[in-house]
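**Q** here is my input; please provide its structure:
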Amino acid sequence: MRFFITGASGWIGSAVVPELVEAGHRVVGLARSDASTAALLAAGAEVRRGTIDDLDVLRSAAADSDGVIHLAFKHDLAFSGGFEAAAEADRLAIETFGEALAGSDRPFTIASGVIGLSPGRLATEADGLADEPSVTALTGGPEQRRRNALATLALADRGVRSSVLRFAPTVHGDGDHGFLAALITVAREKGVSGYVGDGANRWPAVHRSDAAQLVRMAVEQSPAGSTLHAVAEEGVPIREVAEAIGRRLGLPAVSVPPAEAAAHFGWLGAFIGADSPASSALTRELTGWKPTGPGLVEDLEQGHYFRAGSA
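**A** All right, here's what the predicted structure looks like:
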């Protein structure tokens, strides 16, 4: 099959491309720079130049494909306070893909998230699907992005084999510059490896290689209207993460009062204290996915996060 991928040169996408190529699929990646173009060509993919704002490019690429994987999101806007603009660009891209794929029964999967989906209890794939104001699920972000995910699922009624793949907040592995790298940077700057309160709050996690495998399985076999969780570990206590970072850096792991989280962790302060365990039991039953990568703490212990230039 021939798949078109946005975010193909990103952290997850750059693992999905070889996963699909090795499975015998053709891949066309969206690239907005010469560097992204070179990386995709080296990975065995074809290239469409453009951004997710280029709706004509998205429409044409989707029409020429056997399925679409939408991993791109304007995280630079989201983290700089322009989340509404980022979510709106995402909505327009999803609508464009939906129009191009309608009535074809071709697969279309988008990236979302599990953090904040069901605070304080184990979230499942059935959570966050009710289109109600009372639902505050952070399926990758605030309410508008949750609605984008619901709109994707609704495409199943228009003849699209749509699915939403919710990723753990920590998609970890060698080369990761996300949440874990940010925590390590904060620890180095502050001279302590911090956690909020007693550190018992839990974050789900998945190794990058396992996440890529599930993306492939989603477009190959998931039924229309499916919600999947890319979660290998249901919930790793943040204190254990802080202690692992502290061991590698030779720093003490210390508690940071909730009221001081923003000052200590910066932008991470809004997330680091969240208790957001999530299950992938339904995903595994539906797809047969069996994660085999190292766990989050095990990955930290391997040391690659602490090489010069890694965080």
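
**Q** CA atoms for contacts and neighbours, from now on please.
**A** OK.

**Q** how about the strands in the stretch 1-150 of the chain?
**A** Read by DSSP state E, counting those that start in this stretch, the stretch 1-150 of the chain holds these strands, from start to end of the chain: 2-6, 26-31, 46-49, 67-70, 107-113.

**Q** got a list of what the residue nearest the centre of the chain touches?
**A** Centroid check for the chain by CA atoms, centre = their mean gives residue 167 as the closest residue, at 4.2 Å. The neighbours of residue 167, taking CA atoms under 8 Å, 6 or more residues apart in numbering as the test, are 111-114, 206, 211, 229-231.

**Q** quick one, what contacts the nearest residue to residue 301 once chain neighbours are set aside?
**A** Spatial nearest neighbour of residue 301, excluding adjacent residues (CA to CA, 6 or more residues apart in numbering): residue 244 at 6.8 Å. By CA under 8 Å, 6+ apart, the contact set of residue 244 is 297, 300-301.

**Q** out of the strands of the stretch 1-150 of the chain, which gets nearest to residue 144?
**A** Proximity to residue 144 (CA to CA) singles out strand 107-113 among the strands of the stretch 1-150 of the chain, at 11.9 Å.

**Q** compare with the first, here's sequence two:
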Amino acid sequence: MSGKTQVFVTGATGYIGGSVLQRLLNHPSSANSEFTVLVRSEEKATKFEQAGYDNIKVLRGSLEDVDKIEAQAAKSDIVVHTADADDVGSAKAILAGLKKRKEETGKVPIYIHTSGTGVLVDRAEGAYESKTFYDDTDANQIESLADDQPHRNVDLLVVAADKEGYIKSYIILPSTIFGIATGPLFDKGIANPHSQQIPFLIKTGISRKQGGVVGEGVARWPCVHIDDIADLYGKVYDAILAGQDIGHGREGFYFGENGHYSWYDLSKAVSQALAEVGRSDKPEPTPFTKEEREKLPILWYYGTNSQCYSKRGRALGWAPKYGTEDMLKSVKPEVDAILNLQH
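**A** A predicted model of the protein is given here:
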């Protein structure tokens, strides 16, 4: 690549995106890279511009600004998409831009796309633990997933583009991410330090004055710490820049997993933490009622199985440090943070 490597990052003010961008800024290659970040909020855009990063340019816009996204992708050697995994329009715009990049330069650009292990879910309703574990080195098993699984429609677009040959795609699939993110972008108020899944359960527990669980809570999910998932992006990025022939396209799915938990155990940790601060009468969760399920349809998700092995990342040297017990211990600090924000 001539000149500076052009890297386009979406979701840079988010939980995953902010953590990943920090890793890229600390990468040995960053001095020879120029980063463009898509930022919707004028306040966050100004904070980025005042943060003192000489190699970051701000592109004001949202995922709906597909013309801007396509134009920037067409100028980019690498796109790291950490925003909405289900946004078809922005994904198509990125792919269209990267196709132009390939046509204009003759070089195959890189697309690191964020999906999620939600693509693996079933409809267990918390009633059973699945015996199926997905292996990210088994492309045939991943291709057996139904096209209408969550995130799958966008994943298929990305893999098809790789097959056409105008990109090399690497799809990273985080599981339940835990931990409050730290670092310069979070200290400056640019990026969001909190995940979604666990805080949602906490906020729901606060409103109902007790932790909740879908059915019996027997179903299981993988988990991964925010620093560990950012390191997985870093390992993939390292390998790409080093010219290693690592899996891409249909062979380019990288699960982010370091242990599994049951929804009941997580809900119990929420209940215990709420009880400690006087927001729950009992340290045990109770099943969500039919009325609660109807009011919050997303609760079905909290009764699913999504089990997998992260073999590709580990083959690259990814060594996650934090596991299931750390995830359960992370609940109390999240409770404290949420209650502090409410005051």
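
**Q** hang on, the earlier thing: are any of the contacts of residue 244 of the first structure buried, and which?
**A** The neighbour count (16 or more other CA atoms under 10 Å) marks 297, 300 as buried among the contacts of residue 244 of the first structure.

**Q** what's the angle from the top helix by length along the second structure to strand 110-114?
**A** Counting by DSSP state H, the longest helix found in the second structure is helix 88-105. Interaxial angle of helix 88-105 of the second structure relative to strand 110-114 (axes from the mean of the first three to the mean of the last three CA atoms, to 10 degrees): 170 degrees.

**Q** run through the neighbouring helices and strands of helix 88-105 of the second structure.
**A** If you count contacts as 3 or more CA pairs under 8 Å, 6 or more residues apart in numbering; DSSP states H and E, helix 88-105 of the second structure packs onto helix 66-73, helix 152-164.

**Q** redo the strands of the stretch 1-150 of the first structure as TSV? Include distance to residue 252 of the first structure.
**A** Compiled in TSV, these are given as follows (distance: least, CA to CA, whole Å):
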stretch	distance to residue 252 of the first structure
strand 2-6	41
strand 26-31	42
strand 46-49	47
strand 67-70	41
strand 107-113	31
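
**Q** contact partners for the equivalent of residue 56 of the first structure over in the second structure?
**A** Correspondence of residue 56 of the first structure to the second structure, assessed by TM-score structural alignment: residue 67. With contacts defined as CA under 8 Å, 6+ apart, residue 67 of the second structure is in contact with residue 93.

**Q** over to residue 72 of the first structure?
**A** Residues in contact with residue 72 of the first structure (CA under 8 Å, 6+ apart) are 6-8, 10, 52, 111.

**Q** what do we get in the second structure for the residue nearest to the centre of the first structure?
**A** Checking TM-score structural alignment: residue 167 of the first structure goes with residue 174.

**Q** tell me how far that match lies from residue 105 of the second structure.
**A** Relative to residue 105 of the second structure, residue 174 of the second structure is positioned 32 Å away (CA to CA, to the nearest Å).

**Q** ditto for residue 314 of the second structure
**A** As judged by CA to CA, residue 314 of the second structure and residue 105 of the second structure stand 33 Å apart.

**Q** higher neighbour count, those two?
**A** residue 314 (16 against 12; other CA atoms under 10 Å).

**Q** and that one, helix, strand or coil?
**A** helix (DSSP: H, G, I helix; E, B strand; the rest coil).

**Q** show me what contacts the counterpart of it in the first structure?
**A** Counting by TM-score structural alignment, residue 314 of the second structure corresponds to residue 284 in the first structure. Each residue near residue 284 of the first structure by CA under 8 Å, 6+ apart is listed here: residue 290.

**Q** neighbours around the corresponding residue of the second structure for residue 296 of the first structure, how many?
**A** Alignment note (TM-score structural alignment): residue 296 of the first structure maps to residue 327 of the second structure. Neighbour count for residue 327 of the second structure, taken as other CA under 10 Å: 22.

**Q** one more: residue 242 of the first structure?
**A** Per other CA under 10 Å, the neighbour tally for residue 242 of the first structure reads 26.

**Q** you'd agree it is in a helix?
**A** Yes: Residue 242 of the first structure: assigned to a helix according to three-state DSSP.

**Q** contacting residues around the spatially closest residue to it that is not a sequence neighbour?
**A** Distances taken as CA to CA, 6+ apart put residue 193 closest to residue 242 of the first structure, at 5.4 Å, once the chain neighbours are dropped. Applying CA under 8 Å, 6+ apart, we find residue 193 of the first structure in contact with 183-184, 186-187, 242-243, 245-246, 251-254.

**Q** export the contacts of residue 72 of the first structure to JSON lines and tack on distance to residue 269 of the first structure and neighbour count?
**A** Shown next, in JSON lines, are those (distance: CA to CA, whole Å; neighbours: other CA atoms under 10 Å):
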{"residue": "6", "distance to residue 269 of the first structure": "29", "neighbour count": "24"}
{"residue": "7", "distance to residue 269 of the first structure": "26", "neighbour count": "24"}
{"residue": "8", "distance to residue 269 of the first structure": "29", "neighbour count": "28"}
{"residue": "10", "distance to residue 269 of the first structure": "24", "neighbour count": "13"}
{"residue": "52", "distance to residue 269 of the first structure": "29", "neighbour count": "22"}
{"residue": "111", "distance to residue 269 of the first structure": "23", "neighbour count": "22"}
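
**Q** need these in a markdown table with distance to residue 32 of the first structure, can you?
**A** Below are these laid out as a markdown table (distance: CA to CA, whole Å):
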| residue | distance to residue 32 of the first structure |
| --- | --- |
| 6 | 10 |
| 7 | 10 |
| 8 | 10 |
| 10 | 11 |
| 52 | 9 |
| 111 | 19 |
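
**Q** what about residue 234 of the first structure, distance to residue 173 of the first structure?
**A** For residue 234 of the first structure, the distance to residue 173 of the first structure - CA to CA - is 17 Å.

**Q** so which of these two has more stuff around it?
**A** More crowded of residue 234 of the first structure and residue 173, by other CA under 10 Å: residue 173, with 22 against 19.

**Q** can you pull the contacts of the more buried one?
**A** Residue 173 of the first structure sits next to 207-208, 299 when contact means CA under 8 Å, 6+ apart.

**Q** fine by me, thanks again.
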